[in-house]
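Quick one, structure for this:
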Amino acid sequence: MAKAVIIGIPGETGLWLADLGAGTVKPLNPTGDLATVNDLRKTGGTFVNNVDLSVAVSSVQVALSGHVDG
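Now for the predicted structure:
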């Protein structure tokens, strides 16, 4: 089972590394294949691997309330 997730959202050029075990999120400087995938993302591409739910919300409060922005 995955213990970390790399996150990229539209409008953000950078990537983030969420360490699920430690409960932390930190900026990530991509290298290698990840840098290539990030370059494709910047031009509108999408890459999903081993994730079965991903939702971007406008705030933590929205997520904690159980709502999903439309």
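
okay, CA-based contacts and neighbour counts for the rest of this
Fine.

Check this structure for its longest helix and report it.
What stands out as the longest helix in the chain, according to DSSP state H, is helix 32-42.

Tell me the buried residues in that helix?
Buried residues in helix 32-42, counted by 16 or more other Cα atoms under 10 Å: Asn38, Arg41, Lys42.

here's the other one to compare against:
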Amino acid sequence: MANVIVLGVQGSSELYMVDLDAGTVTPLVGGLPEEAASLAALRKTGTVVTKGVDFAVSLSAPLAAAGSFHES
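All right, here's what the predicted structure looks like:
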């Protein structure tokens, strides 16, 4: 399983590094390795690239996700 995910949100040119082990999200500064940079460049054409992630959704607020969880 991946421990780090590079994430980009539609409408923003920024990329973020999500460290699942540390529980942090930080702006990605500096360059990406050549292959990853080529994939990131595809974003400009509207191409969506996913690898190793089987669920992702963009929500307008954190409470939208939390409101969907119900404990029994």
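
Superposing both, give me the TM-score.
Scored against TM-score structural alignment, normalised by the length of structure 1, the superposed chains reach a TM-score of 0.84; 67 aligned residues with a Cα RMSD of 1.5 Å.

Can you tell me which of the buried residues of helix 32-42 of structure 1 is nearest Leu53 of structure 1?
Arg41 (18.4 Å; Cα to Cα).

The closest one contacts Phe47, doesn't it?
Yes - here Arg41 of structure 1 reaches Phe47: they are 7.4 Å apart, a contact under Cα atoms under 8 Å.

In three-state terms, label the equivalent of Val51 of structure 1 over in structure 2 for me.
Taking TM-score structural alignment for the superposition, Val51 of structure 1 sits opposite Val53 in structure 2. Assigned state for Val53 of structure 2: coil (three-state reduction, DSSP: H, G, I helix; E, B strand; the rest coil).

can I get the buried residues of helix 32-42 of structure 1 in TSV with distance to Ser65 of structure 1?
Output for the buried residues of helix 32-42 of structure 1, formatted as TSV (distance: Cα to Cα, whole Å):
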residue	distance to Ser65 of structure 1
Asn38	31
Arg41	30
Lys42	31
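
and the gap between the spatially closest residue to Ala2 of structure 2 that is not a sequence neighbour and Leu42 of structure 2?
Once flanking residues are discounted, Ala2 of structure 2 sits nearest to Gly52: 7.1 Å by Cα to Cα, 6 or more residues apart in numbering. According to Cα to Cα, to the nearest Å, Gly52 of structure 2 stands 18 Å off from Leu42 of structure 2.

and what of Phe69 of structure 2?
The value you get for Phe69 of structure 2 to Leu42 of structure 2, if Cα to Cα is used, is 34 Å.

Nice, that's everything, thank you.
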